[in-house]
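Chemist: Sequence first, then the predicted structure, then my questions.
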Amino acid sequence: SHTVSRHDVYFRKRIIAITHVKIMKWYDYEYLEKIEVRREDQTLHMFKEGIIYLDKLKRNRLMRSDELYKFSDGTLTSIRTVLQDIAFDLRMEYLPKRKWSERDRTTSRIMIKAIDKHLYERRLMRNLEKSVGGREYGEDFRLLERII
């Protein structure tokens, strides 16, 4: 019997075993610092920094800060908005009803900086492609004015 939990994290490759977990205790809270897992292909994978978010199918997904290139601009923007609400300690209805620790807010700020940098680099590359002629301008008249 496979029960599905809302706390499950789905991967493309199945996790066979968790080989090592490093947890930091701070007051009454425990934080996952590092987890090492063995996947179907018998390779070890280590995760350090990242966040867990809900995808469109309402499944928990892991977004690592070094794998931002895999996500679309829309996904990154929506996750950035949620992280910004956590970083500023805003009480929103879609966020869990708990007090965010300083570590949660710091992690959110780190991920926001990584997402901002990645989105900036994507925008820059798109603009360069357009100026060289690799992409059509379409309705982007502001970019056209800057180039001319």
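Modeler: Cool, got the structure.

Chemist: CA only for contacts and neighbour counts going forward, please
Modeler: OK.

Chemist: Please report how far residue 104 lies from residue 117.
Modeler: Residue 104 is 20 Å from residue 117, where distance means C-alpha to C-alpha, to the nearest Å.

Chemist: If you count surrounding residues, which of these two has more?
Modeler: Using other C-alpha atoms under 10 Å as the criterion, residue 104 and residue 117 rank with residue 104 on top: 17 against 12.

Chemist: what about versus this one:
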Amino acid sequence: MKGFIQYDSPIGILTIVSDGESITEVLLPETELSALDAEPAEYCVLIEASKQLQEYFNGTRTHFQLPLFTEGTPFQMRVWDALRTIPFGESLSYAEIAEKAGSPKAVRAVGQANKANKLPILVPCHRVIGKNKSLTGYAGTKTDLKAVLLELEKVDFR
């Protein structure tokens, strides 16, 4: 049975979901929970994820060490693997991620893979910005959240 815990972060309430062993989703603020097939739980992995997120937002954690479960197309998996290589405090362009994922012409598809990322923050799709350092879509239209995360990490994006 999937369980979840909520964490009140500087960007709003995050809902962290687990299958009991791995983190399977992080829902950003204002995400509708009615379709979530999970119930409140106190799995150790959820408590640890909440703790690590608090450390991240406090500026004392730059890398997450959590068991993560991701499921997607082979291309999405390559993109998400590439996202995990972007260090804290740095950013890459969509084109650079496409290159790392082995599909240099798939810049728009990288954007769609980022949008499909069910583990935002933990798999740092917020670190992908436009080639001209502009903010482009984050979780659809939440560029304000992306800006807060990048400012927290002191990434130049303006």
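Modeler: That came through fine. Since the model is a prediction, treat every value here as computed from it, not as a measurement.

Chemist: Superposing both, give me the TM-score.
Modeler: Superposed pair, TM-score by TM-score structural alignment, normalised by the length of the first structure: 0.27. Supporting alignment: 74 aligned residues with a C-alpha RMSD of 5.5 Å.

Chemist: next helix or strand past the helix or strand that residue 95 of the second structure is a member of?
Modeler: Secondary structure from DSSP states H and E places residue 95 of the second structure in helix 94-100. Counting by DSSP H and E, the next helix or strand C-terminal to helix 94-100 of the second structure is helix 107-116.

Chemist: Mind giving me the packing neighbours of that following helix?
Modeler: Packing partners of helix 107-116 of the second structure (3 or more C-alpha pairs under 8 Å, 6 or more residues apart in numbering; DSSP states H and E): helix 74-83, helix 94-100.

Chemist: got the buried residues for that helix?
Modeler: Burial within helix 107-116 of the second structure, assessed by neighbour count using 16 or more other C-alpha atoms under 10 Å, is assigned to 107, 109, 110, 111, 113, 114, 115, 116.

Chemist: Could you identify the most distant pair in these?
Modeler: Within these, two members stand farthest from each other by C-alpha to C-alpha: 107 and 116, at 14.5 Å.

Chemist: which helix is the longest one in the first structure?
Modeler: helix 102-132 (DSSP state H).

Chemist: Which stretches in the first structure count as helices?
Modeler: According to DSSP H, the helices that the first structure contains are 73-87, 102-132, 141-147.

Chemist: So which of those helices is nearest residue 35 of the first structure?
Modeler: Of all those, helix 102-132 sits nearest to residue 35 of the first structure, with 16.3 Å by C-alpha to C-alpha.

Chemist: angle of the closest one against helix 73-87?
Modeler: Orientation of helix 102-132 of the first structure against helix 73-87 (axes from the mean of the first three to the mean of the last three C-alpha atoms, to 10 degrees) gives an angle of 150 degrees.

Chemist: Can you list the buried residues in the lengthiest helix in the second structure?
Modeler: Across the second structure, the longest stretch assigned as helix under DSSP H is helix 44-58. By neighbour count on 16+ other C-alpha under 10 Å, the buried set for helix 44-58 of the second structure is 45, 46, 47, 49, 50, 52, 53, 54, 56, 57.

Chemist: if we can go back for a sec, can you list the helices of the first structure in a markdown table and add distance to residue 39 of the first structure?
Modeler: What follows is the helices of the first structure, written out as a markdown table (distance: least, C-alpha to C-alpha, whole Å):
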| stretch | distance to residue 39 of the first structure |
| --- | --- |
| helix 73-87 | 26 |
| helix 102-132 | 25 |
| helix 141-147 | 45 |
